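# sharing a model that was predicted from the sequence below.
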Amino acid sequence: MAFSRRQVNILCADCSSMRVQIMGAGALGSLVGALMQLSGFDVIFVARGKQLSALKNRLRVSGLIEAELDVHAVAKPENADITFVTVKAYDTEEAAKKLAEVDPGIVCSLQNGVGNEEILQKYCDKVLGGVTSYAANLADYGHVVYAGEGLTYVGELDGRMSDEAFKVAEALRRAGIKAEAVSDIQFRIWAKAVVNAAINPITALCKVRNGMVVENDNLWKVARSVAEEGRKVMLKMGYDFDAVSEIKRVAEMTAKNRSSMLQDVEKGKRTEIDFINGAIVEKGREMGIDCPVNETLLHLIKGIERG
């Protein structure tokens, strides 16, 4: 069912009447869910393992805000009005299959990497793309650190400005999250992937915080090469993106942060490299563009994963 923009505002006026689901209540998912619950939304946290067990007791938020919440934590998704997908990219298909067993409402990905939305579309009726620069880290199971405020964009993959996109953006804003419905979400997804392709694997391989990517001349030379390859691929796709400047800006803005890929490598966990550098290499191959630096980083990280 489609809603006019005026109806969207009316629907969002009573947050408690809207069920919001977090599919993958890790660091980012827990933060988004906590902010929405604190704003009065009825929130479902879908998690697994030790995180699920911890959430059944309580969710603690520290950092930019301090809060402790009793949350509705479950192992399987339920019916909802909006479902935010925040699982790791390599878990998207499994999550999508589980969502297909219920009515998840509007499904909006807030994941890293390229291709998540297309996977979700195979199983879910209404899927929006999304990107966010909000920073969250898991200090422990059931304890998320709100490390940085950012911007969140949501939109239709075909570029339409839909009522569903406005509805999701408005719900996020009512939770105090800076959000906007946009017509160029595909561009933003690829732009974020190119930025992550430079920062994440370099920090993971060298075990350094984000700022070192620009502070260390040797690392910056590698990052610039990654950026140039990504820029060429995006230009071939019809997107004019100043990758070098944006990577420098993000690395400086998040200088003290430790990338999610670095954290995954340190924990011996699988990374999202296939959906970031791997996606750039694959798209470049389709378009006849060689991406040797991205491919090298891809194989180095996968080498670490295989131990």
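That came through, no problem.

# for the rest of this, base every contact and every neighbour count on C-alpha atoms.
Will do.

# need the helices for the stretch 51-200 of the chain, in chain order.
Per DSSP state H, counting those that start in this stretch, the stretch 51-200 of the chain carries helices over the ranges 92-99, 116-121, 163-174, 185-206.

# is it possible to export those to a markdown table including mean neighbour count?
A markdown table is the format used below for the helices of the stretch 51-200 of the chain (neighbours: other Cα atoms under 10 Å):
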| stretch | mean neighbour count |
| --- | --- |
| helix 92-99 | 19 |
| helix 116-121 | 20 |
| helix 163-174 | 23 |
| helix 185-206 | 24 |
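
# quick one: closest of those to residue 224.
Among those, helix 185-206 comes nearest to residue 224, with 7.7 Å by Cα to Cα.

# can you list the helices of the stretch 51-200 of the chain in JSON lines and add distance to residue 10?
JSON lines is the format used below for the helices of the stretch 51-200 of the chain (distance: least, Cα to Cα, whole Å):
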{"stretch": "helix 92-99", "distance to residue 10": "27"}
{"stretch": "helix 116-121", "distance to residue 10": "28"}
{"stretch": "helix 163-174", "distance to residue 10": "10"}
{"stretch": "helix 185-206", "distance to residue 10": "25"}
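
# residue 136 and residue 257: what is the separation?
Residue 136 is 10 Å from residue 257, where distance means Cα to Cα, to the nearest Å.

# nearest residue to residue 43 other than its sequence neighbours?
Distances taken as Cα to Cα, 6 or more residues apart in numbering place residue 20 nearest to residue 43, at 4.8 Å, with adjacent residues excluded.

# so the one you found is in which element?
Using DSSP states H and E, residue 20 sits in strand 19-23.

# included below, for side-by-side comparison, is a second structure:
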Amino acid sequence: MARSEFAIVGAGALGSILAAHLVRSGHSVALLARGQRAQQVREQGLRIKGVSEFSTPVEVLTDPAQLRETGALIIATKTPGSEQTLASLSHVKVDRALSVQNGVMKDDLLAQTYGRERTLGSLADTSGELLASGEVLFTRNVNLFVGELDGTMSDTARAIVKAIDDAGVRATLMPDIVSREWSKFVGWVGFVSLSLTTRAITWRFLSDPDAALLIVRLTRELASLAKALGIQLTEDRAILPLGTVLDGTEAQAVAAVQKAGADYQTKAPEHRMSALQDLQAGRALEIHETLGYALRKAQELNLSLPLLASFYSLVSAIDRTRDR
């Protein structure tokens, strides 16, 4: 196929949201999808409801070999199988590649495939849910942060971010993207760990005092890993107010987590972590590339993260023993 402005890999919630908005805005988009979902999108188009309400057709590819060149390659699959996915796309010529997946391992994989100079960091305070009907419920449109890994503000990255933002998915170019990715990851690990073990919607486990305490302790463990890696965390509120959670007393930190729960109850009362959606749908969990990645990094540094190790073992057991 001819060069597209955007190629989006994965037709789940966020991939569908990005593709639909970019197509509606007039950009050329190739959407790589598989199996039943690919057939569904070909027949019915992308159907979005919630924050935005519209439907649009989109070009669907099922074979990565069909994609040869694109301006921006966006990886929007779940993290399991990421190495194999990128291996199948290593031939593609890209101006820039970014991933909206959870965690921070994604940047390493993209840099290994396309080079660090063509890799953009990214983190999404944007979410949705792929419904059984094939529609996508667009639940949060706060910000998609994107940036060059070396902190520059290149014209190429600026144009990509502007196109996404103008299309209706809020996006911002940031010079400190690595710090922001790690700041989100440090808080996200506690969220996903309690979401999978309690199986509760987001505001409920955040509001529970014992769950909030565990989130605080997990967040502090992950912050010690970031510090050991020389990564400066930002006071980013995309997940939690890190300043209070990391530097305040434990009681103050727990109160901050519970306050986040109250905010979710008011603003997104039905929000479920994507990991919980995967668990309930019988899909593979994104734990080995996220929690497992953090533990592997800690082991390289001879750093002990005992609470994270315990949750990783528990969630791994849940993943292996649940009904699929």
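Structure's in. What do you need? None of the values given here were measured: they were computed from a predicted structure.

# got a TM-score for the two of them?
Between these two chains, after superposing, the TM-score reads 0.88 (TM-score structural alignment, normalised by the length of the first structure); 291 aligned residues with a Cα RMSD of 2.1 Å.

# out of the helices of the stretch 51-200 of the first structure, nearest to residue 271 of the first structure?
Checking the helices of the stretch 51-200 of the first structure against residue 271 of the first structure by Cα to Cα gives helix 185-206 as the closest, at 9.4 Å.

# that closest one vs the second structure, average distance?
After superposition onto the second structure, the mean distance of helix 185-206 of the first structure to its aligned counterpart is 1.3 Å, using mean Cα distance after the TM-score superposition for the first structure.

# that helix: what's the following helix or strand?
Per DSSP H and E, helix 185-206 of the first structure leads on to helix 212-215 as the next helix or strand towards the C-terminus.

# whereabouts in the second structure does that following helix align?
Alignment of helix 212-215 of the first structure against the second structure: residues 204-207, by TM-score structural alignment.

# how much does that stretch stray from the first structure?
Compared with the first structure after fitting, stretch 204-207 of the second structure deviates on average by 2.1 Å (mean Cα distance after the TM-score superposition for the first structure).

# rewinding a little: neighbour-wise, which of residue 136 and residue 257 of the first structure wins?
Ranked by neighbour count (other Cα atoms under 10 Å), residue 136 of the first structure and residue 257 place residue 136 first, with 24 against 18.

# so which residues of the second structure form strands?
4-9, 29-32, 46-50, 54-56, 59-61, 69-75, 93-99, 119-130, 136-148, 171-173 (DSSP state E).

# the first one vs the first structure, mean deviation?
Same thing as strand 4-9 of the second structure. Relative to the first structure, strand 4-9 of the second structure is 2.0 Å off (mean Cα distance after the TM-score superposition for the first structure).

# which secondary structure elements does that strand contact?
Where contact means 3 or more Cα pairs under 8 Å, 6 or more residues apart in numbering; DSSP states H and E, strand 4-9 of the second structure is packed against helix 13-24, strand 29-32, strand 69-75.

# residue 138 of the second structure: which of the ones you listed is closest?
Per Cα to Cα, nearest to residue 138 of the second structure of these: helix 13-24, 7.2 Å.

# what angle do helix 155-167 and that closest one make with each other?
When axes from the mean of the first three to the mean of the last three Cα atoms, to 10 degrees is applied, the directions of helix 13-24 of the second structure and helix 155-167 differ by 90 degrees.

# identify the residues contacting helix 13-24 of the second structure?
Counting contacts by Cα atoms under 8 Å, 6 or more residues apart in numbering, the residues outside helix 13-24 of the second structure that touch it are 8-10, 28-29, 31, 46-48, 55-58, 75-77, 100, 126-130, 136-138, 163-164, 167-169.

# with stretch 266-284 of the first structure instead?
So stretch 266-284 of the first structure is contacted by 88-90, 112-115, 193-194, 196-197, 201, 230, 233, 261, 264-265, 290-291, 294-295, 297-298, 301-302, 305 (Cα under 8 Å, 6+ apart).

# restricted to buried residues, select those in ChimeraX.
The following ChimeraX line selects those of the contacts of stretch 266-284 of the first structure that are buried, judged by 16 or more other Cα atoms under 10 Å:
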select :88,89,90,112,113,114,115,193,194,196,197,201,230,233,261,265,290,291,294,295,297,298,301,302
